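>>> I'd like to go over a predicted model; first the sequence, then the structure.
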Amino acid sequence: MRVSAKSDYALRALIEIARQTDGSAVSAEELGRRQEIPHGFLQGILADLRRSGVVLSQRGQSGGWRLARPADDVTVADVIRAVDGPLVSVYGLRPEAVSYNEEASVLQHVWIAARRSLRDVFEHVTIAQLAAAELPAEVTTRTADEDAWQPH
């Protein structure tokens, strides 16, 4: 799996929004400045997140962006799907929609298993956990394995 710049930037922006302890809106300019995200690119990402019901925009002098629902109800998977689509796709199709001949049909099982593994992490990590820098055991046990940090 490749994590796109859109997904990375979206998560970083949402961490900043979730860290607003008073629940106030944060301007796109401020989000971009704090996380070094290009303004035009961030505007598109925020629009995707708004369409998916992750954030709300507020106009006016105290305007900006805020979460549309509690930070502990928004997962990494929600964000990735909002800005990039399905967690795993093969030629633009969901793994269950791909068809192979009999000799290669086993590949479909690999793609489905990969998606399940991604879900095991991405659907258990919330924006609230990221903002608090407190990851769930599903993640910390995987990163405790020294081999996880090694490029292969």
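In hand now; what should we look at?

>>> Every contact and neighbour count from this point should use C-alpha atoms.
Will do.

>>> separation between Leu118 and Ile112?
Distance from Leu118 to Ile112, counting by C-alpha to C-alpha, to the nearest Å: 10 Å.

>>> gap between Ile15 and Ser7?
12 Å.

>>> no no, Glu16
Distance from Glu16 to Ser7, by C-alpha to C-alpha: 14 Å.

>>> go on, Asp73?
Taken as C-alpha to C-alpha, the span from Asp73 to Ser7 is 18 Å.

>>> Repeat that for Ala131.
16 Å.

>>> before we move on, what about Ser52?
Taking C-alpha to C-alpha, one finds Ser52 at 14 Å from Ser7.

>>> what about the two, which has more around it?
It is Ser7, of Ser52 and Ser7, that has more neighbours when counted by other C-alpha atoms under 10 Å, with 20 against 16.

>>> Show me what the strand or helix carrying the more buried one is packed up against.
Using DSSP states H and E, Ser7 sits in helix 5-18. Under the contact definition 3 or more C-alpha pairs under 8 Å, 6 or more residues apart in numbering; DSSP states H and E, helix 5-18 sits against helix 28-35, helix 39-51, strand 64-67, helix 76-84, helix 127-132.

>>> Try it again at 7 Å.
helix 28-35, helix 76-84, helix 127-132 (3 or more C-alpha pairs under 7 Å, 6 or more residues apart in numbering; DSSP states H and E).

>>> now it and helix 76-84, what's the angle there?
Interaxial angle, helix 5-18 versus helix 76-84 (axes from the mean of the first three to the mean of the last three C-alpha atoms, to 10 degrees): 120 degrees.

>>> also this one, for the comparison:
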Amino acid sequence: MQLSTHTDYSLRVLIYLALQKDKEPVTVQTLAERYAVSANHIAKVGQTLTQLGYVNSLRGRSGGLVLAMPAAQINVGQVVREVENLKLLECFGSQSNCQIESACRLKSVLYRALQAFLTVLDEYTLADLVVQPAALQQLLSKSRKASYL
């Protein structure tokens, strides 16, 4: 299974915010620079995470994004469920036009595989992803040239 770029960067933004010891707000621009992606993309990710309640968006001169709860309370599986489109096939939706759906086992096999994938992700919180904060901070502090330019 391949997660969308939006889900990937949602998890990366959460990781970056979890690394902030002083819990100071982080700007969209800073996140975009650290991950070498478009600020517009990070802004959309930030908006999604804010709407879902994982992040608070603070306005003003010293504004930015901060975690809305402790990292240990943010379950990775739940984030993926809420951010990712988990409709693997047409028959996963209510508008299926598949002629073989009633006799096909593919849907049930893929459903079981998806549940196994999510079950593993459910075993981890955001805090579990940042157990090497010094190494992560060092890698993220290096100036990177934006790959979208």
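Looks like it arrived, so ask away. What you see is a predicted model; the values in this text were computed from it and never measured.

>>> Turn the helices and strands packed on helix 5-18 of the first structure into TSV, including distance to Ile45 of the first structure and mean neighbour count.
TSV is the format used below for those (distance: least, C-alpha to C-alpha, whole Å; neighbours: other C-alpha atoms under 10 Å):
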stretch	distance to Ile45 of the first structure	mean neighbour count
helix 28-35	10	16
helix 76-84	7	21
helix 127-132	16	20
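
>>> I'd like these as CSV, with distance to Gln61 of the first structure appended.
Converted to CSV, these look like this (distance: least, C-alpha to C-alpha, whole Å):
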stretch, distance to Gln61 of the first structure
helix 28-35, 13
helix 76-84, 27
helix 127-132, 26
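
>>> the residue most distant from the middle of the second structure, which is it?
Within the second structure, the residue lying farthest from the chain centre (C-alpha atoms, centre = their mean) is Ala103, at 35.5 Å.

>>> which residues sit in contact with Ser62 of the second structure?
Applying C-alpha atoms under 7 Å, 6 or more residues apart in numbering, we find Ser62 of the second structure in contact with no residue.

>>> Could you say which helix or strand holds it?
Using DSSP H and E, no helix or strand contains Ser62 of the second structure.

>>> Please determine how far the aligned residue in the first structure for it is located from Val26 of the first structure.
With TM-score structural alignment as the matching criterion, the partner of Ser62 of the second structure in the first structure is Ser62. According to C-alpha to C-alpha, Ser62 of the first structure and Val26 of the first structure sit 8 Å apart.

>>> go on, Tyr100 of the first structure?
48 Å.

>>> Please say which of the two ends up with more neighbours.
Val26 (20 against 10).

>>> Report the contact partners of the nearest residue to the more buried one once chain neighbours are set aside.
Computed as C-alpha to C-alpha, 6 or more residues apart in numbering, the closest residue to Val26 of the first structure that is not its neighbour in sequence is Gly64, at 4.6 Å. Residues near Gly64 of the first structure by C-alpha under 7 Å, 6+ apart: 25-28, 57-58.

>>> Repeat that for Ile15 of the first structure.
Under the criterion of C-alpha under 7 Å, 6+ apart, the neighbours of Ile15 of the first structure are 127, 130-131.

>>> Now the helix holding Ser7 of the first structure on the second structure. Mean distance?
Aligned to the second structure and superposed, helix 5-18 of the first structure gives a mean residue distance of 1.0 Å (mean C-alpha distance after the TM-score superposition for the first structure).

>>> so Ile17 of the first structure touches Val26, yeah?
Yes. Between Ile17 of the first structure and Val26 there is a contact at 6.4 Å, judged by C-alpha atoms under 7 Å.

>>> Can you tell me the element Asn56 of the second structure falls in?
If you go by DSSP H and E, Asn56 of the second structure is part of strand 55-58.

>>> Ok, Trp111 of the first structure next?
helix 106-122.

>>> Measure how far that helix is from the centre of its chain, please.
Taking C-alpha atoms, centre = their mean, to the nearest Å, one finds helix 106-122 of the first structure lying 17 Å from the centre of the chain it belongs to.

>>> List the buried residues in it.
Neighbour counts over helix 106-122 of the first structure (16 or more other C-alpha atoms under 10 Å) mark 108, 111-112, 114-115, 118-119, 121-122 as buried.

>>> Return the closest of these with respect to Leu11 of the first structure.
Proximity of the buried residues of helix 106-122 of the first structure to Leu11 of the first structure (C-alpha to C-alpha) peaks at Phe122, which lies at 11.7 Å.
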